[in-house]
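**Q** Show me the folded form of this:
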Amino acid sequence: MRVSRHQLDDRYKAIYENQLGEGNSLWEFHPGKVVLPGFFENYVGRILDAPIRKDDVWLVSYPKTGSTWCQEMIWLIQNNLDFEGSRRVLQQVRAPLIEASVVLFEFTSLFGDDFTNSVDYVANLPSPRAIKTHLPLELLPTQLDKVKPKIIYTMRNPKDVCVSYYFHSQLLHDFYVDFDTFCEMFLNDAIAYGSFFNHCFEAWNKRHEGNILIIRYEDMKKDAKKTVRNIADFLGKTLSDTEVDMIDSYLSFECMRKNKGCNVEALTDKKHGEHSFDKTGIHFLRKGQVGDWKNYMSEEMSRKFDEWIKKNTQGTDLRF
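**A** As a prediction, this is how the structure comes out:
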């Protein structure tokens, strides 16, 4: 597959250079309409060629769709409810982001001496591997379609995604544009990882394939225990009611926020200094609410999102 790199519109290029420094704009990659740092081109071929194992479990998602929460469910189910391991080892080490060397390059020293290249690190993990990515399916290993390991895809109302992503971009990437500008960039596929709908439809259109499970964030919030059972069934694991209750309690929002294995505290402290919340006022696990967009979007911006959602879902059965 040939992957091409294109410069963003001059306006968005200027915004990135203003925020990240001259010469540090992001680029748009095709296929996938993915927006990432230019040096992603040094990794994309290796990702496409990465070997796949039948017992892999891949969590694929657009950022800020509940993937950290869902990944803990997956990992605990895979690893016989190893709560101690979940607390002791960073999720980024247990269930690594295959493109971490591109999007978390300033933090990878926290992940251990053998995490010099995230693609190689994933390749050397023992089976069964739990692998995470925010790349769309069309930029993931080509062997996925042949080997067909388990793939879980999380999705969420894009209004809530945008709000959560706005704070995430400040906390981890020093991207401090005003909220309306961020929204406009989101609507125009110019924010990191690019097109929300391209990402969603790549998975949505494959949802009837037996190795793909779609999970909505809103359903996770409505009934987390049901989600745990659905994931366990999908992975061919049997959980007792007691075990489901244990996972549900362990993964409550407040417990996850305190768990240094998945609350990204190690990363935010490296970025902002120890006790980063005291300095930024932002938790990585911020609110975990459905409908929080209502607290931030003006009526006009909400209308723009509604029109954008309608335009992109018209003629399909995808609904938020």
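
**Q** all contacts plus neighbour counts: C-alpha atoms, from now on.
**A** Will do.

**Q** for the stretch 101-250 of the chain, what spans make up the helices?
**A** According to DSSP state H, counting those that start in this stretch, the stretch 101-250 of the chain carries its helices in the segments 118-123, 144-147, 158-173, 179-187, 196-204, 217-222, 224-234, 241-250.

**Q** How about residues contacting the third one?
**A** The contact list for helix 158-173, computed with Cα atoms under 8 Å, 6 or more residues apart in numbering, reads 63-65, 175-176, 179, 182-183, 186, 196, 267-268, 271, 280, 282, 284, 286, 290-293, 296, 302, 305.

**Q** Need the buried ones from those selected in ChimeraX.
**A** Applying 16 or more other Cα atoms under 10 Å to the contacts of helix 158-173, the buried members can be selected in ChimeraX as follows:
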select :63,64,65,175,176,182,183,186,196,267,268,271,282,284,290,293,302,305
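
**Q** The contacts of helix 158-173 in helices, which ones?
**A** 179, 182-183, 186, 196, 267-268, 271, 280, 302, 305 (DSSP state H).

**Q** Return the member of the residues you listed nearest to residue 58.
**A** Ranked by distance to residue 58 (Cα to Cα), the ones in helices among the contacts of helix 158-173 are led by residue 196 at 18.9 Å.

**Q** pretty sure that closest one contacts residue 185?
**A** No - taking Cα atoms under 8 Å as the definition, residue 196 is not a contact partner of residue 185, at 11.3 Å.

**Q** so who does residue 186 touch?
**A** The neighbourhood of residue 186, defined by Cα under 8 Å, 6+ apart, consists of 162, 194-195.

**Q** quick revisit: let's have the ones in helices among the contacts of helix 158-173 in CSV, adding distance to residue 155.
**A** Shown next, in CSV, are the ones in helices among the contacts of helix 158-173 (distance: Cα to Cα, whole Å):
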residue, distance to residue 155
179, 22
182, 20
183, 18
186, 16
196, 10
267, 24
268, 25
271, 28
280, 27
302, 19
305, 16
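
**Q** Would you mind listing the buried residues in stretch 42-49?
**A** For stretch 42-49, burial by neighbour count (16+ other Cα under 10 Å) applies to 43-45, 47-48.

**Q** Before we compare anything, build this one as well:
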Amino acid sequence: LADLPQYLRGDRRVHPCGFQCPNRRNCWLSWTETPKHLTFSGTTWTQEIVDMIQHNGDTEKCKQVLVQFREQIFIIKHPTGLELAEAMPSPRTIKTHLPTQLLPPSFWEQNCKIIYVARNAKDNLVSYYHFHRMNKGLPDPGTWEEFVEKFMTGKVLWGSWYDHVKGWWKAKDKHRILYLFYEDMKENPKREIQKIAKFLEKDLSQEVLNKIVHNTSFEVMKENPMANYTKDFQGIMDHSISPFMRKGTVADWKNHFTVAQNEKFDEDYKKKMSDTSLVFRMEL
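**A** Modelled structure (predicted):
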């Protein structure tokens, strides 16, 4: 870990809200999991889907707790995500944004189930930029032009997008990882939700499946105060600048990149993705 850049090291800023986590590194590296536990790295969207599957489509149960508190996240403070996760009954579901090299070893050793959602680099960049703008707990993203450069060089929280998606793509060949694509979920949510349910070994009736598809649609979740982060994080997230659930579309990058930026990004992207079989769709 000593060789990792500051924005990836466990004794510095690791959480996207910029929380300081001194002395947490040894805690999460020694974290013990069991095979029954599920971890997923991805979006609030996936979190809502998993929660609804686990509750067999019962929307009332899902609305009892804010989405950000239904699964614990590595790493938060007061109390730490670790302490909250330890108190959860088994089987427990844990959310993380960590790259593979920072995941506690026990997750690999116990062969836990992991759901990972990857989004194409350009839309990911746009989404992250607006998240930085509205989240007062994050460093100032600077101008759009400046943030594009930071993203391309991996000088953002959680580090390089390229290393992140490629790391998990490689790990899926050795571990129980369901690797999903945001673009596939937008194109055919029913099919992708069925994949998740199968991975979780849950049998859903068509009625329940359709209910989950509807209630986890972007349009419904955007209006759901238990899922859209308009509750609790007051003072940290300014939805007047940019809502947490902003657009939820594919290819919004076309509304942000200039021709020159796009050409430069494509050239850099081609080089950095030349060593992997991982392929993303930039539009549908």
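
**Q** List the TM-score for the superposed pair.
**A** The TM-score (TM-score structural alignment, normalised by the length of the second structure) is 0.90; 274 aligned residues with a Cα RMSD of 2.1 Å.

**Q** and the helices of the stretch 101-250 of the first structure as JSON lines, adding distance to residue 82 of the first structure?
**A** JSON lines is the format used below for those (distance: least, Cα to Cα, whole Å):
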{"stretch": "helix 118-123", "distance to residue 82 of the first structure": "20"}
{"stretch": "helix 144-147", "distance to residue 82 of the first structure": "28"}
{"stretch": "helix 158-173", "distance to residue 82 of the first structure": "28"}
{"stretch": "helix 179-187", "distance to residue 82 of the first structure": "37"}
{"stretch": "helix 196-204", "distance to residue 82 of the first structure": "30"}
{"stretch": "helix 217-222", "distance to residue 82 of the first structure": "21"}
{"stretch": "helix 224-234", "distance to residue 82 of the first structure": "15"}
{"stretch": "helix 241-250", "distance to residue 82 of the first structure": "10"}
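
**Q** For residue 81 of the first structure, find the nearest of these.
**A** With Cα to Cα, the closest approach to residue 81 of the first structure among the helices of the stretch 101-250 of the first structure belongs to helix 241-250: 7.5 Å.

**Q** can you name the residues of the second structure that that closest one overlays?
**A** Under TM-score structural alignment, helix 241-250 of the first structure corresponds to residues 206-215 of the second structure.

**Q** Same question for stretch 304-312 of the first structure.
**A** Using TM-score structural alignment, stretch 304-312 of the first structure pairs with 264-272 in the second structure.

**Q** now do stretch 133-147 of the first structure
**A** Using TM-score structural alignment, the match for stretch 133-147 of the first structure in the second structure runs over residues 96-110.

**Q** now the end-to-end length of the matching stretch.
**A** Using Cα to Cα, to the nearest Å, the end-to-end distance of stretch 96-110 of the second structure comes out at 17 Å.

**Q** Show residues contacting that stretch.
**A** With contacts defined as Cα under 8 Å, 6+ apart, stretch 96-110 of the second structure is touched by 10, 28-35, 39-42, 73-75, 158, 163-164, 167-168, 171, 175.

**Q** just the buried members of those?
**A** With burial judged by 16+ other Cα under 10 Å, the buried subset of these is 10, 28, 33-34, 39-42, 73-75, 158, 163-164, 168, 175.

**Q** nearest to residue 233 of the first structure, of the ones in helices among the contacts of helix 158-173 of the first structure?
**A** residue 196 (28.3 Å).

**Q** how much space between that closest one and residue 118 of the first structure?
**A** 24 Å.

**Q** Same question for residue 45 of the first structure.
**A** 13 Å.

**Q** repeat for residue 136 of the first structure
**A** Distance of residue 136 of the first structure to residue 118 of the first structure, given as Cα to Cα: 17 Å.

**Q** Ok, residue 39 of the first structure next?
**A** On the measure of Cα to Cα, residue 39 of the first structure and residue 118 of the first structure end up 14 Å apart.

**Q** Kindly report the same for residue 257 of the first structure.
**A** Relative to residue 118 of the first structure, residue 257 of the first structure is positioned 25 Å away (Cα to Cα).

**Q** Distance-wise, check the closest residue to residue 37 of the first structure other than its chain neighbours relative to residue 129 of the first structure.
**A** Nearest non-adjacent residue to residue 37 of the first structure, counting by Cα to Cα, 6 or more residues apart in numbering: residue 26, 4.6 Å away. To residue 129 of the first structure, residue 26 of the first structure is 30 Å away according to Cα to Cα.

**Q** who's more crowded, those two?
**A** For residue 26 of the first structure versus residue 129, neighbours defined as other Cα atoms under 10 Å are more numerous around residue 26 (25 against 22).

**Q** show me what contacts the more buried one?
**A** Going by Cα under 8 Å, 6+ apart, residue 26 of the first structure touches 7-8, 13, 16, 35-38, 192.

**Q** can you list contacts of the match of stretch 304-312 of the first structure?
**A** Outside stretch 264-272 of the second structure, the residues that touch it by Cα under 8 Å, 6+ apart are 152, 162.

**Q** That stretch: how far from the chain's middle?
**A** Stretch 264-272 of the second structure sits 23 Å away from the centroid of its parent chain (Cα atoms, centre = their mean, to the nearest Å).

**Q** What residues of it count as buried?
**A** Buried positions in stretch 264-272 of the second structure, judged by neighbour count with 16+ other Cα under 10 Å: residue 265.

**Q** That stretch against the first structure, how far on average?
**A** Taken over the aligned residues, the distance from stretch 264-272 of the second structure to the first structure averages 1.3 Å (mean Cα distance after the TM-score superposition for the first structure).

**Q** gap between residue 210 of the second structure and residue 181 of the second structure?
**A** Per Cα to Cα, residue 210 of the second structure is found 20 Å from residue 181 of the second structure.

**Q** Out of these two, name the residue with the larger neighbour count.
**A** Taking other Cα under 10 Å, residue 210 of the second structure and residue 181 do not tie; residue 181 has more neighbours (19 against 16).

**Q** Surely that one is in contact with residue 165?
**A** No - using Cα under 8 Å, residue 181 of the second structure is not in contact with residue 165, being 10.5 Å away.

**Q** Give me the common contacts of these two.
**A** Counting by Cα under 8 Å, 6+ apart, the common neighbours of residue 181 of the second structure and residue 165 are residue 118.

**Q** Please name the residues that touch the aligned partner of residue 156 of the second structure in the first structure.
**A** Taking TM-score structural alignment, the alignment pairs residue 156 of the second structure with residue 191 from the first structure. Taking Cα under 8 Å, 6+ apart, we find residue 191 of the first structure in contact with 35, 182, 185.
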